[in-house]
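[1] quick one: sequence and predicted model below, then my questions.
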Amino acid sequence: MASIPIPPAQSDDAPESYVGLDAEAAKRLARVRGWTTVRALPPGAIITMEYLAGRLNFEVDGGRVVRCWKG
């Protein structure tokens, strides 16, 4: 029988802590804090809604994070 895959590590920090930060600085900080995937999206972007453990999503407008969520 195949082994059960182990999901990637996910940081325990609050996504709200990234709101208002410069997008590039927020990406670097997220990586330091242990997020394996960091995705920056423009406002209103059409995305799939699958949850991916270890991913942090940023909605970026004018170079600043205006919304942030896990998955």
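    Received the coordinates, thanks.

[2] use CA for all of it now, contacts and neighbours both
    Noted.

[3] show me what contacts the residue lying closest to residue 41 once chain neighbours are set aside?
    Spatially, and ignoring its direct neighbours in sequence, residue 41 is nearest to residue 59 (4.8 Å; C-alpha to C-alpha, 6 or more residues apart in numbering). Taking C-alpha atoms under 8 Å, 6 or more residues apart in numbering, we find residue 59 in contact with 40-43, 65-68.

[4] ok, second structure coming up, stack it against the first:
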Amino acid sequence: MDEQEYVGLAQQEAERLAAERGWRTVRVLAPGAMMTMDHREDRLNLAVRDGRVERCWQG
């Protein structure tokens, strides 16, 4: 699944699919939230507002 295919999914569904597809770490953030800037190849980041994924990226 392409990272952008998570956009629009409910948070729980996106987290479940990410785990099924082998993402070791899934980080859920509010849009614009402060975060560490360390890059991790095995991490999928989900920006979630009102229970839906607005943005998704690796690292």
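    Received it, and whenever you're ready, just let me know what you need. Since we're looking at a predicted model, the values are computed, not measured.

[5] can you give me the TM-score here?
    In this superposition the chains share a TM-score of 0.94, using TM-score structural alignment, normalised by the length of structure 2; 59 aligned residues with a C-alpha RMSD of 0.7 Å.

[6] and the residue nearest to residue 41 of structure 1, what element?
    strand 55-61 (DSSP states H and E).

[7] quick revisit: how about the residue nearest to residue 41 of structure 1, what's its match in structure 2?
    Per TM-score structural alignment, the equivalent position to residue 59 of structure 1 in structure 2 is residue 47.

[8] sorry, back to before: and which of the contacts of residue 59 of structure 1 is nearest residue 53 of structure 1?
    residue 68 (14.6 Å; C-alpha to C-alpha).

[9] give me the nearest residue to the closest one, chain neighbours excluded.
    residue 58 (4.6 Å).

[10] then residue 23 of structure 2?
    Per C-alpha to C-alpha, 6+ apart, closest to residue 23 of structure 2 is residue 42, 5.8 Å.

[11] residue 25 of structure 2 now?
    residue 43 (4.6 Å).

[12] list the contacts of that neighbour.
    23-27, 58-59.

[13] same deal with residue 69 of structure 1?
    By C-alpha under 8 Å, 6+ apart, the residues touching residue 69 of structure 1 are 15-16, 56-58.

[14] which of these count as buried?
    Neighbour counting with 16 or more other C-alpha atoms under 10 Å marks 15, 56-58 as buried within the contacts of residue 69 of structure 1.

[15] can you put the residues you listed in a markdown table and add distance to residue 30 of structure 1?
    What follows is these, written out as a markdown table (distance: C-alpha to C-alpha, whole Å):
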| residue | distance to residue 30 of structure 1 |
| --- | --- |
| 15 | 9 |
| 56 | 8 |
| 57 | 10 |
| 58 | 10 |
